[in-house]
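I need the structure of the sequence given here:
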Amino acid sequence: VEGLLAAGRLRDLDGIVIPGGFGERGVEGKVAAAAYSREHDIPCLGLCLGMQVMTIEYARNALGLTGANSTEFDIRTPHPVIDLMESQRDVTDMGGTMRLGAYVAQLKPGSRVAEAYGEEVVSERHRHRYEFNPKYRTRFEESELVLSGESPDGRLVEFIELENHPFWIATQAHPEFKSRPDRPAPLFREFVGAALDRAAGRNPQLPSMNDDLTTAES
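Below you'll find the model as predicted:
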């Protein structure tokens, strides 16, 4: 999805997931999808690269940081809002050296992410080398984008969410690794709920998250 095609392809959706991945292929299309979802109140969930893309989009279009990008995609970007983790800078052998495995995150009290998890300390699995650049923390904190979860030492941003939006939330983690059919990851559950609410708002005959789906189907 490129910028000019976003409206035609995304306007009828009730939810958008921007998944993880590597490399620059398709990134600008993901940025366009993030922008469209943010500007048109479409629920959007970002996972790993998805969080990085949503950070880039917000930096460019809401904070006015022209050319903001990740150094993975543009080493000369004037605003590297996503950058290589400090622990990865001296790594030359890339095999198996990413930030891998389960890591604990401290969630911001009262945030939507904390409400979704029902607790303020959570553990999710990771697989990445790039992270939110802490040099831009203040710029984001002064905006409506909430840094709603971070590593216990406060060095790494792990979750973000947008105020005054039905659902615009992302995590640097991979909650899908621990999600199960009978025990869905909290962010997946809340995302689906937000998508159902949007669908019900556009078509009152459809059930919303607050409806008894069994009754609605009968």
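
switch to C-alpha atoms for all contacts and neighbour counts from now on
Noted.

Would you map the strands across the chain?
Per DSSP state E, the chain has strands spanning 16-18, 44-47, 69-70, 80-84, 99-107, 121-128, 130-132, 145-150, 157-162, 168-171. These are given in chain order.

And the second one, what does it pack against?
Using 3 or more Cα pairs under 8 Å, 6 or more residues apart in numbering; DSSP states H and E as the contact criterion, the elements in contact with strand 44-47 are strand 16-18, helix 27-39, strand 168-171, helix 186-202.

Pull out the buried positions in that strand.
Cys44, Leu45, Gly46, Leu47 (16 or more other Cα atoms under 10 Å).

Redo the strands of the chain as TSV? Include distance to Thr55.
Compiled in TSV, the strands of the chain are given as follows (distance: least, Cα to Cα, whole Å):
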stretch	distance to Thr55
strand 16-18	12
strand 44-47	10
strand 69-70	9
strand 80-84	7
strand 99-107	18
strand 121-128	16
strand 130-132	8
strand 145-150	9
strand 157-162	8
strand 168-171	9
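
Compare the ones you listed and give me the one nearest Ala32.
strand 16-18 (10.9 Å; Cα to Cα).

run this one through as well so I can compare:
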Amino acid sequence: MPTASNEYWTWERDKRRKGLVSRKEALTPRLRDGLPFPFPPEIEKLSKEVVSTAVLGKNPNEGGGRIYLLEFRGPGQPGQYVKLGSVIDNYRRRVLQHRRIARVHGFALVDAWISDQVPDPTKLESALRNLLRISHREHDGEYFLNSDIDKAASLAAATVEAWRTQLAGPAPEQGGAQAPDVGGRLGLDVSAGGGGEDRGGDLGGGGVGERAAVGDARHSAAAASLSVADGSLPA
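So this is what the prediction gives:
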């Protein structure tokens, strides 16, 4: 449930991110042209600040499960991608690993969304990956090419909220716990059989700020059965 403290930190993150987005767009032409290693200080500074801003006001402990979205930009086509992932120990170490791998190929970390601590982040990542695949045709595993991190982050925030709501609900009947049905909580049109219909990236509006309510991220995905129990959808 939102609190005054949560609302303040959401406002502060969104305020800081406006400046970071402006810097990201200003640096993009240089990244598109290709930059030699090491990257100039202003790009390295941006990479660090987008991460610190993404976790501002959230649990400062580097341990604990989280899911994350990282946007990288660089040369060639596609010149940008969003990496989805989860971590159960140290998010800073994981982000640094991705930065190092991308840097070798001329791509810089230019934006980020990182959740607060969540239970069972691996299953939550699987559910979110399936939802993103429904909406974004250009994907390779957990990499979403030419993706808009704002729309992806709005869906991610809504997915986390649905996950928490499901876990906070009534205890399951005797006979074994059921995995949360995140797809149903997000208002997805679910029916038996078939694969997800591509919706051309229509995830609703909004920015990375967690103000986006679950309803803002709702969209129809015909025949997409999204139980987190197996987290499976046709690629």
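
Superposed, what's their TM-score?
These two chains, once laid on top of each other, score a TM-score of 0.30 by TM-score structural alignment, normalised by the length of structure 1; 115 aligned residues with a Cα RMSD of 6.0 Å.

Check the helices and strands packed on strand 44-47 of structure 1 for me and report the most buried one.
Counting by mean count of other Cα atoms under 10 Å, strand 168-171 has the highest mean neighbour count of these, with a mean of 27.

helices and strands around that one, which ones?
Taking 3+ Cα pairs under 8 Å, 6+ apart as the contact definition, the neighbouring helices and strands of strand 168-171 of structure 1 are strand 44-47, helix 49-61, strand 157-162.

where's Thr165 of structure 2 relative to Thr159 of structure 2, distance?
From Thr165 of structure 2 across to Thr159 of structure 2, the span is 10 Å (Cα to Cα, to the nearest Å).

Which one's more surrounded, the two?
Set Thr165 of structure 2 next to Thr159 and count neighbours by other Cα atoms under 10 Å: Thr159 wins out with 24 against 14.

And whichever strand or helix holds Asn130 of structure 2, what's buried?
Following DSSP states H and E, one finds Asn130 of structure 2 within helix 121-135. Counting neighbours by 16+ other Cα under 10 Å, one finds that the buried residues in helix 121-135 of structure 2 are 121-135.

immediately after it, which helix or strand?
strand 139-140.

Can you add distance to Val113 of structure 1 and give the helices and strands packed on strand 44-47 of structure 1 back as a markdown table?
Formatted as a markdown table, those follow (distance: least, Cα to Cα, whole Å):
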| stretch | distance to Val113 of structure 1 |
| --- | --- |
| strand 16-18 | 16 |
| helix 27-39 | 17 |
| strand 168-171 | 8 |
| helix 186-202 | 7 |
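
Figure out which of those is closest to Leu10 of structure 1.
Set against Leu10 of structure 1 and scored by Cα to Cα, those come closest in helix 27-39, at 7.5 Å.

What helices and strands are in contact with that closest one?
Secondary structure elements in contact with helix 27-39 of structure 1, counted by 3+ Cα pairs under 8 Å, 6+ apart, are helix 6-10, strand 16-18, strand 44-47, helix 49-61.

between the ones you listed, which gets nearest to Ala194 of structure 1?
Ala194 of structure 1 sits nearest to strand 44-47 of all those, at 9.1 Å, using Cα to Cα.

For Ala121 of structure 1, which non-adjacent residue is closest in space?
Careful, residue 121 of structure 1 is Val and not Ala. Gln106 (4.8 Å; Cα to Cα, 6 or more residues apart in numbering).

how far away is that neighbour from Pro186 of structure 1?
Taking Cα to Cα, one finds Gln106 of structure 1 at 15 Å from Pro186 of structure 1.

how about the strands of structure 1, which one is nearest Ile56 of structure 1?
Between the strands of structure 1, strand 69-70 lies closest to Ile56 of structure 1; by Cα to Cα that is 5.5 Å.

Which neighbouring elements make contact with the closest one?
Counting by 3+ Cα pairs under 8 Å, 6+ apart, strand 69-70 of structure 1 packs on helix 49-61, strand 80-84.

taking those together, which one is wrapped up most tightly?
helix 49-61 (a mean of 25).

Quick check: buried residues in the helix ranked longest in structure 2?
For structure 2, the helix reaching the highest residue count under DSSP state H is reported as helix 4-33. Within helix 4-33 of structure 2, the residues that qualify as buried by neighbour count (16+ other Cα under 10 Å) are Trp9, Thr10, Arg13, Asp14, Arg17, Leu20, Lys24, Leu27, Thr28, Leu31, Arg32.

just to revisit the earlier point, any chance of JSON lines for the buried residues of strand 44-47 of structure 1, columns distance to Val81 of structure 1?
JSON lines is the format used below for these (distance: Cα to Cα, whole Å):
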{"residue": "Cys44", "distance to Val81 of structure 1": "20"}
{"residue": "Leu45", "distance to Val81 of structure 1": "19"}
{"residue": "Gly46", "distance to Val81 of structure 1": "16"}
{"residue": "Leu47", "distance to Val81 of structure 1": "17"}
